[in-house]
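A.B. asks: Curious how this folds, go ahead:
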Amino acid sequence: MRVEPFLAASEQDGTYPRPQLVRDRWAELGGAWEFEFDDADAGRERGWHAGQSLSRRIIVPFPPESEASGIGETGYHRVLWYRRTVTTSEIEATGHADGNTLLLHFGAVDYRADVWVNGLHVVHHEGGHTPFAATVPRPGKGFEIVVRVEDDPLDLGQPRGKQDWAEQRHVVWYDRTSGIWQPVWLESVPGVHITHLAWRPDIITAEVRLAIELSAHPVVGTNARVTLRLGSKLLAEQTLLVSESRTTVVVTVDALRNGQAHEDVLWSPERPTLIDATVELEVPGQERDTIASYFGFRQIGEGAGRFLLNERPYDIRGVLSQGYWPHSHLAAPGPGALRAEVELIRELGFTTVRVHQKIEDPRFLYWTDRLGLLVWEEMPSTYEFSATASARLLAEWTEVIRRDASHPSIAVWVPFNESWGVHHVAKDPAQQSLVRAMYHLTKSLDTSRLVVSNDGWEHTCSDLLTIHDYENDPVQLLASYGTGDAVRGCLDEIAPNGRRMLVGTDEERTRTAARPVVLSEFGGVSIEPSEEGAWGYQLVESHEHLEQHLVSLFAAVRGTETLAGWCYTQLTDTAQETNGLTDEHRVPKIPVERIRAILRGEDHLRVPVDQR
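C.D. replies: This next block holds a predicted model:
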């Protein structure tokens, strides 16, 4: 597969696996691979890494628990093996030539991966939600890839999100997503090439800082050229001498200096303006490395009890998304499904999505950037507190922020949810220290966004005070959050689920209590289940009753004086959790126009409930 040279990155079609660092030479390696479960963990002893044929077939990048993979086995399988032969034509599709380096990329493999090429071990990676790559040694006219994956379903110190530790899914936990679940692909690059770009725009100084990382120390005479465009308009161009493998360039964008016109350049959900960038690395004696990228100028903040976007109050109208499909689990059915998901959320009237217990495919974030949707990104939890779990969380969360920090749509980082993995955080100083450390680590890596330390309750230090409350009596919900006094009473007492709202030091409690209040989970309404085990937080009898209940529920949260926003649970039915606004196939339970009118309070736009 190829992308046209110098294509504006903001106009790509959503198939490229790494949308903010685009090259025109690559080849996707999805499709049929050889596969084997290794329940006895005997594969290495038997020499499987050296290229022995495996007996089964799997469709990559779908996890073996899913129907889409062709395997569909949801039981316990701790060790998995994959094998594939890369052909001459696939290498040629990357434009590979002598003097260049051929890279083998994995978007995400859950949880621990070892990769061999022609029997030679080339990379080890731990972390089920972040990318990694390896150099292919001597690719020749073809080569063999073998991947061993270890994903222990009983290891509670593994960041796992909502993947069930029990053999059968139950309550709010779902069938597991093991092994390869994001794209595998080849890319040909010059010997010294760009490995990472990090954009840090600043609308106040009218500048963008670009951090560039190279694969090796550059030789004398190496230059980098950065060109910024808004559509066909040239915004800025700058060339610098590169003398280190990590360098930063500051580019001034004069279009932001006009205070009466600068909003034409700013990114928001209503006007998702993206700045296209070309970054060219010129190294003496080798071909030029040309990258297409993009970013957005926008500012995230909080003040006077409100969430701020580009220095102005912005009401959060959010929806919780599990990012889970019935036939492919955490892996999207295809690139088009990621765009369709963003389009659906926007069509329903939401401005924000809280991606729950999942690090989404970067191509999803491309569409939130391009189409305009704010994102809360949340680290998948462990289910125990231990030194091992802490080390894994810190390492993988660092990789997550490194991967995604340049996406303008991401507004809020969420390291913990509902004290999962730190279930004694109210009393245990060690667990408080971990939550505090994750908050400050996040701030050290990215100062441009808000951080919620522990979404829902038992906050230490947070930039937003988020509350989970599944009270479905609209009168009681309005009474709880309708006034400042009511909210302060909630903070001083026990949270809706029986936990404390604030923990930690007096200084942390005081600071967090003064932050904007967001009802970041509420609703969870399900129509009376027709299948055993299906459930929701509140049951109603029919589609008509669902509509009536949503009218009252959204009227209550809109009627508060104090909330900076809210996030409804949830977008889609997911496995046995049937409290979505749509079913598991993304079909709305009441008309899209009606849902949009309800959450916006536009009662004059009533749409009759159609025939079900």
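
A.B. asks: Every contact and neighbour count from this point should use C-alpha atoms.
C.D. replies: Noted.

A.B. asks: Would you map the strands across the stretch 301-450 of the chain?
C.D. replies: In the stretch 301-450 of the chain, the strands defined using DSSP state E, counting those that start in this stretch lie at 306-309, 312-313, 316-321, 352-355, 374-378, 410-414, 450-451.

A.B. asks: Make TSV from those strands and add distance to residue 430 and mean neighbour count to it.
C.D. replies: Converted to TSV, those look like this (distance: least, Cα to Cα, whole Å; neighbours: other Cα atoms under 10 Å):
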stretch	distance to residue 430	mean neighbour count
strand 306-309	31	21
strand 312-313	36	15
strand 316-321	30	24
strand 352-355	28	25
strand 374-378	22	23
strand 410-414	19	23
strand 450-451	20	24
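
A.B. asks: run this one through as well so I can compare:
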Amino acid sequence: MKTTVCSIFAVVLFTFFNLSVKGQYKMQPVSIQTRWAVQVSPVNALKEYPRPQMVRSGWTNLNGLWDYAITAKDAAQPAVFDGKILVPYPLESALSGVKKALLPSQNLWYKRSFARPDIKSGEKVMLNFGAVDYQCWVYVNGTLLGEHEGGYTEFSFDITAALKAGNNEIVVKVFDPTGEGIGPHGKQVLKPENIYYTPSSGIWQTVWMEVVPEVSIAALVMTPDVDKGVLNLEVKGKGKPEIVVYDPVSKQEISRRFASLEMTNDGAKGTIKIPNAKLWSPGNPHLYDITVKLGDDEVKSYFGMRKISVDKDAAGVDRIFLNNRPYFNLGTLDQGFWPDGLYTAPTDEALAFDIRAIKAMGFNTIRKHIKVEPARWYYHADKIGMLVWQDMVNPNQGLPEGAKAAFEKGAKETMAQLHNYPSITTWVLFNEAWGQYDQERLTKWMKGNDPSRIVNGHSGELLYVNEKLRAARENPYVAADMTDVHAYPDPMNALKQPGKAQVLGEFGGIGVFIPDHQWLSGSAWGYIQEKPAALAAKYKIMNQHLQLLEKEGLSASIYTQPFDVEGEQNGLMTYDREVVKVPFAELREIHKGLNPEVAAPSWLAMTKLVSAKDADLTEPALVYAKAIEEYLKGKKDPAFLKKLVMMAGQTGDKAGTARFGAAYMNTLKEPYSAEDIAFMESITKKVTDKGFAILLKQAGTDRTAYVKAMNVIYADVIAGFVPKADSKPDWNAVEAAIKPYGLPGEEMFLRARTIHLYNQKDWAAYVPVASAYLEKFGSGISESDRQAFQAAIDQNRGKE
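C.D. replies: Next up, the predicted model:
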């Protein structure tokens, strides 16, 4: 009876605590969200052990509600914080509960308390971070433990000496200038002429603590050698390790070794024989378990026996080989963004879903584009069976002072952090000349640093759009294992060079608009546009051409892209992962010619947990026409009006977009939500549009609205004065025309005039205009632009 009462009390107490915590948190509104968002709460935020390649039994998850504050960059730690944030979701995401932008002039602060773990004499408490974007300083009980720079790599601090009995306090200060800084930032860029995707600032991967013995394992380095039938193993840590290798499928111990590895300055290394090794591949992703003990420390891990190479096939053609056989890498370009979590997947199930969905489509390869994922993403790729081409996160494209060092530091950390995952077969150094430099040196460094993988030194150095070459440099594939071309929309083959595989690093980009599943109501970008019913046929023809190119030497293709991302509607699934635009079974049938494994029962078994709705193939104009009939009969509720705007955009009805957009905006009330502002931004094209006046009003406090207002002013007002690159506009008339639009108009006027005079090399006129622009607005533009404009001023001063 006593036990029952205690149990009931415990349940009541837990329920009360759960409700109390939930009361402090509310997901912010977002235009669309994934099915997993509703599962997120402060008590279960990404609760899985975050480092599956080195698992210890004792750990404490520090995800959950933290205090947060945003201050000026030079301000001290705030005495009072702004509210609660759900870690590890980025500040700008809906799932964080905050959804605010962090400016380059600001710092973001986190704070939480925790109980001191029980530790024995000689034990250490390690505080671990999966990733914090971009630069952070970590304090425990007021003591600075250290700092870390780089938004994509993990780091740890020994916090033992700073701990006290009872409650302890962690404070994390974050500086994230995104594209305005020197560090790699991926596609998190926001500036007037170049908008990619919403930035993700601050803590965006799991934070956790673990207690480790004084003598402990710092790291494992595992490199399979299929030809020799061995695993090359390094155990970082002082002492002689005991190692057990186990096959979970046959349930047999493969090897047990103790103190038989060669001792080194920082640990031990050697080889472990894997007799009759079962090789890892997408069709059979076989993994071995490994347990390593060092003194009182024990970690569990896994590895796969896999070989990747470029060799000649029976016809003498250089191709990508997997496990000593030609293997066409049929891939897709995955950017890893989420409507509700941005850089952070809502749940671990969601993280795995993306890989399963891509496999259900019939792909065997993912190019992980300009992002490093959490460790568990690669674990799922290993378990599910998917080849991964891992991009390095591009350097700041303007290469300001310090950018090269930051890029090389990040690349080195990335390769070390991801070394053990068998799914990763290819490193991609540069993408489409984004910040490219010293390509030969860096490609050779990458190959020397990891001979177990192949290197794509430059993906898309040759870039074709509508069969027109946009970029080309001399010897673009020096030292690499492959030649790589990007071709939009239709596929083409890369250059043939001795000893290198030919690959198509990107192609496709077919835009298909699915109403009710849009991040932006009035935007549907793709390299080409198709209706849902036409997508399957167009995509099939592209893949038939791939089969022809494969016979001519093509070794890999990467389709853009598996999921829509924000304003891009060129995914095979919608951004919320709810609608697949071509049924999975049909996609597998299309892909069968290049990936025959998709027909195997084992392949289908690995995709059984994937579900999504098939796209409605009804002619969109017919659906839209019926909706207009309902409007004419009086149906004008806000949700219906918003849907009409989407349908108008899908069918290209500009008049309808303007009419129904204005009608919907009439239903909106101040204060406007972020979704309201986003809607206005998506359909506002002219200064006379209803949404423009609202954006102009919001521009004083909302940088996104400010940037959108600038873009509208340029497109609708200034561009008409400058129809050609060699135009000689009446700048006094331009200035008069933009006067009604305040600071956004003035900034866009000065920016447009500065760039125009810079391109024309009219230095006499340029110097005073550019000087005025930088003096008034220079703090808000990119570092690369600021440096270029200032350099031109310095070189030509005195000519005015």
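
A.B. asks: tm score of chain vs chain?
C.D. replies: Between these two chains, after superposing, the TM-score reads 0.81 (TM-score structural alignment, normalised by the length of the first structure); 524 aligned residues with a Cα RMSD of 2.4 Å.

A.B. asks: Let me have the strands of the stretch 301-450 of the first structure in TSV, extended by distance to residue 69 of the first structure.
C.D. replies: TSV is the format used below for these (distance: least, Cα to Cα, whole Å):
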stretch	distance to residue 69 of the first structure
strand 306-309	41
strand 312-313	45
strand 316-321	23
strand 352-355	24
strand 374-378	26
strand 410-414	30
strand 450-451	36
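
A.B. asks: Go through the ones you listed and name the closest to residue 547 of the first structure.
C.D. replies: Residue 547 of the first structure sits nearest to strand 316-321 of all those, at 16.7 Å, using Cα to Cα.

A.B. asks: follow-up on the earlier one: compare the strands of the stretch 301-450 of the first structure and give me the one nearest residue 476 of the first structure.
C.D. replies: strand 316-321 (20.5 Å).

A.B. asks: Tell me which of the strands of the stretch 301-450 of the first structure approaches residue 235 of the first structure most closely.
C.D. replies: strand 306-309 (22.9 Å).

A.B. asks: Read off where the closest one ends up in the second structure.
C.D. replies: Across the second structure, the stretch matching strand 306-309 of the first structure (TM-score structural alignment) is residues 319-322.

A.B. asks: Now the aligned residue in the second structure for residue 184 of the first structure: closest residue in space, sequence neighbours ignored.
C.D. replies: Here residue 184 of the first structure is matched to residue 207 in the second structure, going by TM-score structural alignment. Excluding the flanking residues, the one nearest residue 207 of the second structure by Cα to Cα, 6 or more residues apart in numbering is residue 129, at 4.7 Å.

A.B. asks: May I have the secondary structure class of the counterpart of residue 152 of the second structure in the first structure?
C.D. replies: For residue 152 of the second structure, the aligned position in the first structure is residue 129, judged by TM-score structural alignment. Following DSSP: H, G, I helix; E, B strand; the rest coil, residue 129 of the first structure is assigned to coil.

A.B. asks: What's the separation between residue 129 of the first structure and residue 110 of the first structure?
C.D. replies: 7 Å (Cα to Cα, to the nearest Å).

A.B. asks: now for the host helix or strand of residue 658 of the second structure, which elements pack on it?
C.D. replies: Here residue 658 of the second structure, judged by DSSP states H and E, is contained in helix 654-665. Applying 3 or more Cα pairs under 8 Å, 6 or more residues apart in numbering; DSSP states H and E, one finds that helix 654-665 of the second structure contacts helix 638-651, helix 674-683, helix 690-698.

A.B. asks: Next up, the contacts around the aligned partner of residue 89 of the second structure in the first structure.
C.D. replies: The pairwise alignment with the first structure assigns residue 89 of the second structure to residue 62, based on TM-score structural alignment. Contacts for residue 62 of the first structure (Cα atoms under 8 Å, 6 or more residues apart in numbering) come out as 68-69, 180-182, 328, 331.
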